[in-house]
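Engineer: Model the following, please.
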Amino acid sequence: MVILRCLLLTTFGTLVACAGPIPTASVASGSPPLAGARVAQAVAIMAPASGSLVSGRLILTPEGDGVRIRGDIGGLAPDSVHGFHVHEKGDCSAADASSAGGHFNPAGQPHGRAGHGAHHAGDIDNLIANRNGVAHVDVHVAGVSLGGGEANDVLGRALIVHAVPDDYTSQPAGNAGARIACGVIRQP
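Structural biologist: The predicted structure follows:
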């Protein structure tokens, strides 16, 4: 199956240009890129889950030995703290985001805090919302890649914001509560 990438002039309903076929694997939900195909940037559009109003947009870029995640997440309670993780599946279809599966953990490590001993590859420090309920995200996640199809590749997986802080010790997921926002990591 092939999809054509086209630009439409919606005001007039006319076709302006078609760029040709693109493989459907690159547009399917949660599909990893072709083996060896690194990407320069990805995006995760964070949508509300579990009846929350939390949303945002995060940009992911390769950096050093991992991936940098930057952006803003709003709709949080003022001055609140929230667990934040990469989850194993790029599927945010369930109302409670349970379709994203557990924390991304290709090495089979116990849950913990990144940079402080054994931890899941998807374990990230808690997000802290400001007095306006916005968390400004700027974090480096070491030991993961963006594209390429290796075991530690986060492209096609999901980012999840949880209702309460991760305690970094409870197994298997830090007792971070409900999933209140979910976004699949995709090529823009």
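
Engineer: rest of the way, CA atoms for contacts and neighbours
Structural biologist: Fine.

Engineer: Residue 142 contacts residue 66, correct?
Structural biologist: Yes. Between residue 142 and residue 66 there is a contact at 4.2 Å, judged by C-alpha atoms under 8 Å.

Engineer: Which residue is the nearest non-sequential neighbour of the residue nearest the centre of the chain?
Structural biologist: When C-alpha atoms, centre = their mean is applied to the chain, the residue found nearest the centroid is residue 159 (2.8 Å). Of all residues not flanking residue 159 in the chain, residue 86 sits nearest, at 4.6 Å (C-alpha to C-alpha, 6 or more residues apart in numbering).

Engineer: before we go on, could you also do this sequence so I can check it against the first one:
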Amino acid sequence: MKFVLIGVLTTLLTITGCGEKRSPLESALFNQEGDRIGTVTLIEQSGGVEVKVKAEGLEAGPHGIHVHEFPKCEGPDFKSAGNHFNPTQKKHGLMNQKGAHIGDLPNIDAEAGGMADAKLMLAEATLKDGQTSLLRKEGTSLVIHSGPDDGMSQPSGDSGDRVACAEITLNSEKSKASDPTELNKKQEE
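Structural biologist: Have a look, this model is predicted:
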């Protein structure tokens, strides 16, 4: 009986994909020059996905921050990340009465020294399978902008240039684990 129970549990874990590490999921955050400036940690919660952002080297003040539709952070402009993640086809802005993009987040604040440490919530998102999954298809990305998001302007809150980006994929921890400046240091030697 014990062996049957173990076999059933193993089969269920295999079928449901629980072998993939989806939460917590950590990604490296890069600036426009390709330097690693921080981390983004995503944690599945009962009410959505908690987003923890730790960054340095930002301009002091508020910054718009959004999940974008593609897991591509090609600098210096990060346009490769595409538009905001919006699988439910809503309008932009947390203050929009018709609803917001799934990827819309409150602004983060960088201190005078350029450090930002924020904990935010994506209420309708998930790391599990489904339409609002941040990991659907190839994944998504998290982008920090140069200025604050006004919460209403279409299509993206008038938050300025894209200044930092983190790819959100199942392999993000493996592919971006090392400090990108290490390669530069080796080439200089």
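
Engineer: on that earlier part again, in what helix or strand does the aligned partner of the residue nearest to residue 159 of structure 1 in structure 2 lie?
Structural biologist: Aligning on TM-score structural alignment places residue 86 of structure 1 opposite residue 67 in structure 2. Assessed by DSSP states H and E, residue 67 of structure 2 sits inside strand 65-68.

Engineer: What is that strand packed up against?
Structural biologist: Applying 3 or more C-alpha pairs under 8 Å, 6 or more residues apart in numbering; DSSP states H and E, one finds that strand 65-68 of structure 2 contacts strand 140-145.

Engineer: surely residue 139 of structure 1 meets residue 68?
Structural biologist: Yes. Between residue 139 of structure 1 and residue 68 a contact is recorded at 5.7 Å, counting by C-alpha under 8 Å.

Engineer: ok, those two, which is more surrounded?
Structural biologist: residue 68 (21 against 15; other C-alpha atoms under 10 Å).

Engineer: which position in structure 2 aligns with the more buried one?
Structural biologist: Residue 68 of structure 1 maps onto residue 50 in structure 2 when the alignment is built from TM-score structural alignment.

Engineer: ok, and the closest non-adjacent residue to that match?
Structural biologist: residue 121 is the one closest to residue 50 of structure 2 (C-alpha to C-alpha, 6+ apart), at 4.6 Å.

Engineer: Look up how far residue 103 of structure 2 lies from that neighbour.
Structural biologist: Distance, residue 121 of structure 2 to residue 103 of structure 2, using C-alpha to C-alpha, to the nearest Å: 10 Å.

Engineer: The single longest strand found in structure 2 against structure 1, how far on average?
Structural biologist: Scanning structure 2 for the strand with the most residues, using DSSP state E, yields strand 36-45. With mean C-alpha distance after the TM-score superposition for structure 1, strand 36-45 of structure 2 departs from structure 1 by a mean of 1.6 Å once superposed.

Engineer: contact partners of that strand?
Structural biologist: For strand 36-45 of structure 2, the surrounding residues in contact (C-alpha atoms under 8 Å, 6 or more residues apart in numbering) are 23-31, 49-57, 126-127, 166, 179-181.

Engineer: if I pick residue 70 of structure 1, what's in contact with it?
Structural biologist: 58, 59, 60, 136, 137, 138, 139 are the contacts of residue 70 of structure 1 under C-alpha under 8 Å, 6+ apart.

Engineer: From residue 83 of structure 1, how far off is the first one?
Structural biologist: Read it as residue 58 of structure 1. If you go by C-alpha to C-alpha, the gap between residue 58 of structure 1 and residue 83 of structure 1 works out to 16 Å.

Engineer: Looking at the two, which one has more neighbours?
Structural biologist: residue 83 (27 against 22).

Engineer: Mind jotting down where the strands sit in structure 1?
Structural biologist: According to DSSP E, structure 1 carries its strands in the segments 2-9, 14-23, 42-48, 55-63, 66-74, 81-87, 123-128, 135-142, 158-162, 179-186.

Engineer: Can I get the ones you listed in TSV including distance to residue 151 of structure 1?
Structural biologist: Formatted as TSV, these follow (distance: least, C-alpha to C-alpha, whole Å):
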stretch	distance to residue 151 of structure 1
strand 2-9	27
strand 14-23	22
strand 42-48	18
strand 55-63	16
strand 66-74	13
strand 81-87	13
strand 123-128	16
strand 135-142	14
strand 158-162	15
strand 179-186	15
